[in-house]
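**Student:** No letters, just coordinates:
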């Protein structure tokens, strides 16, 4: 299921609404390094791949911007480990 994900650059956040429920991914950005600090998908809309879509969009943005990524959030870290196509973005 595709989700309409919005990137709020000023707030360092990716967000979408599903069935009226707000879902988000927060990050910090310093010296070209995106640190994903939190993904939040309430249980009411969980299990639909929303968190995965948020992480994938964040990583696509990082790639387009030339940023390295630190997945500090446990969900994002686990997702990246399962998707080797994004390992090149990881900050050594």
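**Tutor:** Perfect, thanks for sending it. Keep in mind the model is a prediction, meaning the values are calculated, not measured.

**Student:** Please count neighbours and contacts with C-alpha atoms only from this point.
**Tutor:** Noted.

**Student:** Check which helix or strand the most centrally placed residue in the chain maps to.
**Tutor:** Nearest to the mean C-alpha position of the chain, by C-alpha atoms, centre = their mean, lies residue 55 at 2.8 Å. Per DSSP states H and E: residue 55 is located in helix 50-65.

**Student:** Give me the contact list for that helix.
**Tutor:** If you take C-alpha atoms under 8 Å, 6 or more residues apart in numbering as the criterion, helix 50-65 is touched by 3, 5, 14-15, 23-25, 34, 39-41, 68-69, 76, 79, 86, 89.

**Student:** let's bring in a second one:
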């Protein structure tokens, strides 16, 4: 099971839930700083029970889809976000 991607603006955090191998709902999140329509992605983290299962990659896919839909631009500062976006050049249009 996957929960819907959401922007928790009050906490300056994007998050999404994924079910781990034991059926428990766990979270992947990205902390961000907002500057107008730009989001600096400061840190991406997956619950340790989700690591290696592809949840962080699916989360990043949802994040860039959200950015496109909301006409946001992203500035990745987190090494994971930088690496993911470098591997997925089809999303260069969301980069500031």
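**Tutor:** Cool, the structure landed. Owing to the predicted nature of the structure, the values given are computational and were not obtained by experimental measurement.

**Student:** who touches the aligned partner of residue 14 of the first structure in the second structure in this structure?
**Tutor:** Using TM-score structural alignment, the equivalent of residue 14 of the first structure in the second structure is residue 14. By C-alpha under 8 Å, 6+ apart, the residues touching residue 14 of the second structure are 5-8, 29-32, 63.

**Student:** out of those residues, which are buried?
**Tutor:** With burial judged by 16 or more other C-alpha atoms under 10 Å, the buried subset of those is 5, 7, 29-32, 63.

**Student:** quick revisit: show me the subset of the contacts of residue 14 of the second structure that the first structure keeps too.
**Tutor:** Mapping the contacts of residue 14 of the second structure onto the first structure (both residues aligned by TM-score structural alignment, their matches' C-alpha atoms under 8 Å) leaves 5-8, 29-31, 63 still in contact.

**Student:** Return the two entries of those that lie farthest from one another.
**Tutor:** By the measure C-alpha to C-alpha, 5 and 31 form the most distant pair in those, at 13.6 Å.

**Student:** follow-up on the earlier one: quick check: the gap between the residue nearest to the match of residue 14 of the first structure when sequence neighbours are not counted and residue 90 of the second structure.
**Tutor:** Nearest non-adjacent residue to residue 14 of the second structure, counting by C-alpha to C-alpha, 6 or more residues apart in numbering: residue 7, 4.5 Å away. As defined by C-alpha to C-alpha, to the nearest Å, residue 7 of the second structure lies at a distance of 23 Å from residue 90 of the second structure.

**Student:** sorry, back to before: list the buried residues of the next helix or strand after the helix holding residue 55 of the first structure.
**Tutor:** Using DSSP H and E, the helix or strand that follows helix 50-65 of the first structure in sequence is strand 68-71. The neighbour-count check on strand 68-71 of the first structure (16+ other C-alpha under 10 Å) flags 68-71 as buried.

**Student:** Thank you kindly, that will do.
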